[in-house]
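> Make a model of this:
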Amino acid sequence: MSKVSYYTAEGLKKLREELKQLKDVERVKASRAIAEARDKGDLSENAEYDAAKEAQGMLEMRIAKLEDQMAGARVIDESQMDTSKILVLSKVKIKNQTNGMEMNYTLVADGEADLAAGKISVNSPIGKGLLGKTVGDVAEIQVPNGIIKFDIVEISR
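Reported below is the predicted structural model:
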C-alpha cells in the first residue's frame, strides 16, 4: 500500500518523466540485452545472461517503486497553505544558536530533496524538527552529535 506524499507540480512532473523513461526506453534496452545474451549459447554458464536478468530485475523494482510513489502522490496547492507556520514547501530561514550561522531551506517531499539546492525532506531530522514551528520559535533537533537549537527567523512560500 502506498503512503501519501506531497509534491510540487514540478516534482511530480519529474517523477512521471522518469517513470516514462524507464518503461519506454530502459525496459526495451533490458529485453534486448537479455535476448543478445541468450543467443550466445548455454545459459547455465552465461554470466552476461545472468547480469542482464539481474539488471532487468533491478529495473522492474525501480519501476514498481515509482508506480507506488505515483499512486500516493498529491500536488500541493500553495495558495491554500498557511504561511504563519512551517509546512511542506515552506521556505525557512533558520539561525543556529551555537555558531550564529543562518541557513535557508525549502521543505519538500522525499523525492525532491536536494541539499545542494537548499531543499530538505520533511522526513529528515531537520525537516521533522521544523514542521509546525512559527517565526520566533526555537527548534530543538536531535542529530547524531546531540541536539542543535535553531531560531526560526523567517517563513515564506
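> Only C-alpha atoms from now on, for both contacts and neighbour counts.
Noted.
> which residue ranges form the helices in this structure?
Per DSSP state H, the chain carries helices over the ranges 9-21, 27-38, 47-71, 125-130.
> Next, the buried residues of the first one.
The neighbour-count criterion (16 or more other C-alpha atoms under 10 Å) identifies 11, 12, 15, 19 as the buried residues of helix 9-21.
> on that earlier part again, adding distance to residue 136, write the helices of the chain out as a markdown table.
Shown next, in a markdown table, are the helices of the chain (distance: least, C-alpha to C-alpha, whole Å):
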| stretch | distance to residue 136 |
| --- | --- |
| helix 9-21 | 30 |
| helix 27-38 | 51 |
| helix 47-71 | 35 |
| helix 125-130 | 12 |
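> Please provide the structure for the following sequence as well, for comparison with the first:
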Amino acid sequence: MSSIPISVEGFQRLEKELHNLKKDRPEIIQAIKEAREEGDLRENSGYHAARERLGLLEARISFIESRMPQFNIIDLATLGGDKAIFGATVEIEDMDTGDKKRYTLLGPDEAEPTKGSISILSPVGQALLGKEAGDEIVVNAPRGRIQYEIISIRFNGSGAPKN
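Prediction:
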C-alpha cells in the first residue's frame, strides 16, 4: 500500500507519540549508562531492562517515521455521502443474533475496536467499503460466517463515533 489513509486527529496523535518517544530517549540512555557503571552486566537486571526499553522505543520510532511519508491525511469534517467509506460511522446488525454494533471506519494506524473504530483493512471494514444502508454483508470470522445488515451510515466529522 503506497498511501495509507489517516484522519487529521489520528495523524496528530502519532506526531505527539513520536515527539514523546523522542523525549523519553535521553532518560533511557541515562538509565543504561548508570546501570553500566554498576559493574558486571551479565547479572545486571536494570541494565538489561533499560536496553530492552530502548530497543522497543527505537523500534516504535522507526516504525512511525517510516509510515509518515505514506500517510494520506484526510479531514473527516469534509466527508459525506451514503456509502461506507473511510471516515463513515456505520451501524450494523448481526442477522442471526440481532446484536447491533457501530463502527467508524479508519486507517490501520488509528483504529481502536474497543473505542468504536475499525480499520478499513479489517475483514469487517473490507466487507463494508462501498456498501449502503440496507445492504447485507458476510464476514468470515473465527467463529464462522457472520451475516450483517447495514442499518445506517453517517459522517460525524470526528474519528470517534457519536452516540
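> Select, out of the helices of structure 1, the one closest to residue 87 of structure 1.
helix 125-130 (8.3 Å; C-alpha to C-alpha).
> hmm, back to that, which stretch among the helices of structure 1 comes nearest residue 100 of structure 1?
For the helices of structure 1, proximity to residue 100 of structure 1 was assessed by C-alpha to C-alpha; helix 125-130 is nearest, at 16.7 Å.
> which residues in structure 2 does the longest strand seen in structure 1 match up with?
The residue-count maximum for a strand in structure 1 (DSSP state E) belongs to strand 146-156. Under TM-score structural alignment, the counterpart of strand 146-156 of structure 1 in structure 2 spans residues 144-154.
> give me every residue that touches the counterpart of residue 65 of structure 1 in structure 2.
The pairwise alignment with structure 2 assigns residue 65 of structure 1 to residue 63, based on TM-score structural alignment. Under the criterion of C-alpha atoms under 8 Å, 6 or more residues apart in numbering, residue 63 of structure 2 has no neighbours.
> likewise residue 86 of structure 1?
Residue 86 of structure 1 sits next to 92, 130, 131, 132, 133, 134, 155 when contact means C-alpha under 8 Å, 6+ apart.
> Any figure for the gap between the second one and residue 74 of structure 1?
Relative to residue 74 of structure 1, residue 130 of structure 1 is positioned 21 Å away (criterion: C-alpha to C-alpha, to the nearest Å).
> More neighbours: which of these two?
The residue with more neighbours, out of residue 130 of structure 1 and residue 74, is residue 130; 26 against 15, by other C-alpha atoms under 10 Å.
> Surely the more buried one touches residue 137?
No: counting by C-alpha atoms under 8 Å, residue 130 of structure 1 stays clear of residue 137, with 9.4 Å between them.
> follow-up on the earlier one: the longest strand of structure 1 vs structure 2, average offset?
Superposing on structure 2 and averaging over aligned pairs (mean C-alpha distance after the TM-score superposition for structure 1), strand 146-156 of structure 1 comes out at 1.0 Å.
> go on, stretch 54-64 of structure 1?
In the superposition with structure 2, the average deviation recorded for stretch 54-64 of structure 1 is 1.1 Å (mean C-alpha distance after the TM-score superposition for structure 1).
> Help me confirm that residue 117 of structure 2 comes into contact with residue 103.
Yes: counting by C-alpha under 8 Å, residue 103 is a contact partner of residue 117 of structure 2 at 4.9 Å.
> Among the buried residues of helix 9-21 of structure 1, which one sits closest to residue 97 of structure 1?
Nearest to residue 97 of structure 1 out of these is residue 11 (C-alpha to C-alpha; 32.4 Å).
> Spit out the contact partners of that closest one.
Residue 11 of structure 1 sits in contact with 111, 112, where contact means C-alpha under 8 Å, 6+ apart.
> Could you do residue 138 of structure 2 as well?
127, 145, 146, 147, 148.
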